[in-house]
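J.: Have a look at this fold, sequence not included:
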């Protein structure tokens, strides 16, 4: 009989979530509005600071979609997107009939490469298509090179849609991720640093953008005694029940970040004498990662797969790094700029169990596989 499965990143309840849910049931707030929605947004605004205004939504993907809409993206436009990411970063571009233009990673942060980004912008402008927005991602909790990317965006007057779905609790030069973009996005999916079971948020410094986000997320109903709609809306608002889970999770966010970073240090110690393994880490003190997922690079694809299967045999979940978007069949016709850094990362990289709820026994099982393999 196999031992209990060790998951890559499973939900971790703090204990007080039930209180907020019970309160919602007691007051019959079983709807996409209510005290928990408002409270969760206020909790996030207080945590992020930097004059942030937050709209709680049904998913991070919904937040990306509404963000692109409010940045003026329409059918026929082009939007630059980091290629090394989850498909949810790119899919909303296509929802709007626009074309994603994929840009490679740089080696230190694994995030969007400033040099490749500027090359892409110049080439698209030369081809008569100035990009409408730049989607930059803080991958696995690691901040992208914020100063360099924002400087390029300002140089060409292109707004940045900051995908901070994996980076709540991370900082760049002591400023919270999720506060750098013209519009920023968070995710509270079940595997994230905190969860609402499913959910996300749009973050902005403009109160009017927040209000418009809520308007669009609640079917864009005009002010009238009857149901009247002057533009297309969406059913994207977070429910009061899910927001109740989020309120409880906010109480343990800092503790969860500390536990994830503790797992990173566990792996640092585990691999320090194994020359075949490179642990993904912050380039310097400007970067502070929540280490949502700890990840490693191996010499080649064969070794990566062999280690993944060794973990699988012991019922331990690991996962290859994201397959770049420009290699995905659905995006095969999209433009791409770079030097195949993301392809190399995908072939060699492996995400390791990183949950804030992993036990001493879990760590011992992970250690046993690594020592046996190497």
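T.: Everything's here; your move. Because the structure is predicted, anything quoted here is derived from the model rather than measured.
J.: rest of the way, CA atoms for contacts and neighbours
T.: OK.
J.: Skip the chain neighbours and tell me the closest residue to residue 349.
T.: Using C-alpha to C-alpha, 6 or more residues apart in numbering and skipping residues adjacent in sequence, the residue nearest residue 349 is residue 297, 4.4 Å away.
J.: now do residue 353
T.: residue 8 (3.9 Å).
J.: Would you mind measuring from the one you found to residue 297?
T.: Residue 8 is 17 Å from residue 297, where distance means C-alpha to C-alpha, to the nearest Å.
J.: for residue 202, what are its contacts?
T.: Contacts for residue 202 (C-alpha atoms under 8 Å, 6 or more residues apart in numbering) come out as 54-57, 60, 63-64, 67, 183-186, 210, 213.
J.: do the same with residue 271
T.: Applying C-alpha under 8 Å, 6+ apart to residue 271 gives the contacts 277, 278, 279.
J.: For the second one, grab the count of nearby residues.
T.: A total of 16 residues lie near residue 278 under the criterion other C-alpha atoms under 10 Å.
J.: Would you map the strands across the stretch 201-350 of the chain?
T.: In the stretch 201-350 of the chain, strands defined by DSSP state E, counting those that start in this stretch lie at 278-279, 287-288, 294-297, 319-320, 336-337, 349-352, listed in chain order.
J.: Could you export those as a markdown table, including distance to residue 115?
T.: Output for these, formatted as a markdown table (distance: least, C-alpha to C-alpha, whole Å):
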| stretch | distance to residue 115 |
| --- | --- |
| strand 278-279 | 24 |
| strand 287-288 | 20 |
| strand 294-297 | 23 |
| strand 319-320 | 26 |
| strand 336-337 | 10 |
| strand 349-352 | 23 |
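J.: between these, which gets nearest to residue 126?
T.: Ranking the strands of the stretch 201-350 of the chain by their distance to residue 126 (criterion: C-alpha to C-alpha) puts strand 336-337 first, at 14.4 Å.
J.: Can you mark which positions in stretch 86-102 are buried?
T.: Going by neighbour count (16 or more other C-alpha atoms under 10 Å), the buried part of stretch 86-102 is 86-87, 89-94, 96, 98-102.
J.: Make TSV out of those residues and add secondary structure and distance to residue 253.
T.: Listed next are those as TSV, based on DSSP: H, G, I helix; E, B strand; the rest coil; distance: C-alpha to C-alpha, whole Å:
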residue	secondary structure	distance to residue 253
86	coil	23
87	helix	26
89	helix	24
90	coil	27
91	helix	28
92	helix	28
93	helix	31
94	helix	33
96	coil	34
98	coil	36
99	strand	36
100	strand	33
101	strand	34
102	strand	32
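J.: try this one side by side with the last:
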């Protein structure tokens, strides 16, 4: 609902019921909000109220204030979505007005929109996947091995320009194996991007290693080359040179590889490229996931393509990938019986899920184009309204826009007010990742900021991720845009 449409719902108590009936037809919401001279809500007026006035042959001049009624059922602006849903269900009503502390109407929540939730990034399946899954069942290949696993590995490796791939149970499992492949042992130091999901660095702890977090830089929101240089200088002084570095490509966009890779090469430190969010992106014409000694992708349900749950480890080194496959299948030795000489893991992807992945991979270019179109629509319709600054895409970068992200001037309180407003209308939006150096889990871990500041903290405190699914309809995106405009126009978001 636009702000103008909401304003049309606010009517004075002195309005006649006949004029109110005409206004209700015009607004087509099935409710009006009758307010007193100070703008406070006195009652809701439904189409049922007006029908009863007509059947009672009420005089045409009779006002809304004279009609029988009861105190309105309302919610405060701070009310969680669950409370709004409870009010609708408990009272069997279709609308709940939202009022401020003075009782003035600020919003209207309807049962219809709450039943039509808009998700941040929902799975988008097509027609190809079912054929591969049906084949897996028909041939009884449902174990964590089989022709779809082999095919998915070949096809993804070819698409990303990397020599070899191993299909695994999750992106986190792929990072864990990647760290082991790069020789990470208990007590080792591992550098890692701070602005990321915890799955990027939990595996560092699995290995018994110690993370050191690196800030973002404003131009890409990814790792800061300047902060990385400072971290290496510190590591050299402290005799804590990292065994490897986990470099994250955030929200579908590559890090600045030409600035970051030479720093690591100078110190002889390999890169584990976390491309969990950036399958289909490119950097200066080269696919994301093709820059690290090892790279990983995720196929979680919210990713740009999904296998429900799953991941992939890729590398040009055939021996590394062969070892990943061994470790992911309980490190079984090549013997007729079950022989084990080292610790292994149950990390392999099933043939059924790999079939889904093969179908999804065929539509990856379309999914990228659809997500970019969603982002472009947001930018076109919202621009810089209310202090919005969209996640930049420098020249030579081609982001998937996995999530459409921006920062909002005014800090954390204003961001949270916007998120509450969207959630009230059953629109899922989220803050940007909370940086790892601010997480209690990693309290005390060394952190190196960009040019003496803390860019990733600022991005978290002001950052918002909007619904970005490739299967969003035009009407869904229009609903998000309308609610964004209304929320940004309210005093708490101004």
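T.: Alright, I've got the coordinates. Bear in mind that the values here come from a model prediction, so they are computed numbers and not experimental data.
J.: Which two among the contacts of residue 202 of structure 1 are spaced furthest apart?
T.: Maximum pairwise distance in the contacts of residue 202 of structure 1, criterion C-alpha to C-alpha, is 15.0 Å, between 60 and 210.
J.: The longest helix along structure 1: average distance to aligned residues in structure 2?
T.: The longest helix of structure 1 (DSSP state H) is helix 253-271. Relative to structure 2, and after both are superposed, helix 253-271 of structure 1 has an average distance of 0.7 Å to its aligned residues, where the measure is mean C-alpha distance after the TM-score superposition for structure 1.
J.: so where is that helix in structure 2?
T.: Counterpart in structure 2 of helix 253-271 of structure 1, with TM-score structural alignment as the criterion, is residues 364-382.
J.: Can you give the distance from that stretch to the centre of its chain?
T.: Using C-alpha atoms, centre = their mean, to the nearest Å, the mean C-alpha position of stretch 364-382 of structure 2 is found 15 Å from that of the whole chain.
J.: Please apply the same query to stretch 164-173 of structure 1.
T.: With C-alpha atoms, centre = their mean, you get 9 Å for stretch 164-173 of structure 1.
J.: Same question for stretch 163-170 of structure 1.
T.: 5 Å.
J.: what's that stretch aligned against in structure 2?
T.: Under TM-score structural alignment, the counterpart of stretch 163-170 of structure 1 in structure 2 spans residues 274-281.
J.: Looking for the alignment partner of residue 189 of structure 2 in structure 1.
T.: Alignment note (TM-score structural alignment): residue 189 of structure 2 maps to residue 78 of structure 1.
J.: and what of residue 250 of structure 2?
T.: Aligned counterpart of residue 250 of structure 2 in structure 1: residue 139 (TM-score structural alignment).
J.: That match contacts residue 112, correct?
T.: No - contact between residue 139 of structure 1 and residue 112 fails when scored by C-alpha atoms under 8 Å: they sit 9.4 Å apart.
J.: out of those two, which sits in the busier spot?
T.: residue 112 (31 against 26).
J.: Distance of the more buried one relative to residue 97 of structure 1?
T.: On the measure of C-alpha to C-alpha, residue 112 of structure 1 and residue 97 of structure 1 end up 23 Å apart.
J.: can you tell me how far the alignment partner in structure 2 of residue 5 of structure 1 sits from residue 426 of structure 2?
T.: Taking TM-score structural alignment as the alignment basis, one finds that residue 5 of structure 1 is matched in structure 2 by residue 117. Distance of residue 117 of structure 2 to residue 426 of structure 2, given as C-alpha to C-alpha: 5 Å.
J.: Of these two, which one has the most company?
T.: Regarding residue 117 of structure 2 and residue 426, a neighbour count based on other C-alpha under 10 Å identifies residue 426 as having more, with 21 against 14.
J.: contacting residues for that one?
T.: 81, 113, 114, 115, 116, 117, 118.
J.: run the last query once more with 6 Å
T.: Neighbour list for residue 426 of structure 2: 114, 117 [criterion: C-alpha atoms under 6 Å, 6 or more residues apart in numbering].
J.: Kindly provide the distance from it to residue 385 of structure 2.
T.: On the measure of C-alpha to C-alpha, residue 426 of structure 2 and residue 385 of structure 2 end up 22 Å apart.
J.: before we move on, what about residue 173 of structure 2?
T.: In this structure, residue 173 of structure 2 and residue 385 of structure 2 are separated by 41 Å, where distance is defined by C-alpha to C-alpha.
J.: where do the helices sit along structure 1?
T.: Using DSSP H, the helices of structure 1 run over 17-26, 35-48, 60-70, 91-95, 114-126, 146-155, 207-217, 240-250, 253-271, 301-313, 341-348, 360-373.
J.: and residue 98 of structure 1, what pairs with it in structure 2?
T.: The pairwise alignment with structure 2 assigns residue 98 of structure 1 to residue 209, based on TM-score structural alignment.
J.: So its match is in contact with residue 183, correct?
T.: No - in this structure residue 209 of structure 2 lies outside contact range of residue 183 using C-alpha atoms under 6 Å: 10.8 Å.
J.: ok now do residue 236 of structure 2, which residues does it touch?
T.: Applying C-alpha under 6 Å, 6+ apart, no residues qualify as near residue 236 of structure 2.
J.: what's the matching residue for it over in structure 1?
T.: Using TM-score structural alignment, the equivalent of residue 236 of structure 2 in structure 1 is residue 125.
J.: Would you mind measuring from its match to residue 205 of structure 1?
T.: Plainly put, residue 125 of structure 1 is 28 Å away from residue 205 of structure 1 if you go by C-alpha to C-alpha.
J.: got it, and residue 49 of structure 1?
T.: When C-alpha to C-alpha is the yardstick, residue 49 of structure 1 and residue 205 of structure 1 sit 10 Å from each other.
J.: Between these two, which has more neighbouring residues?
T.: residue 205 (19 against 14).
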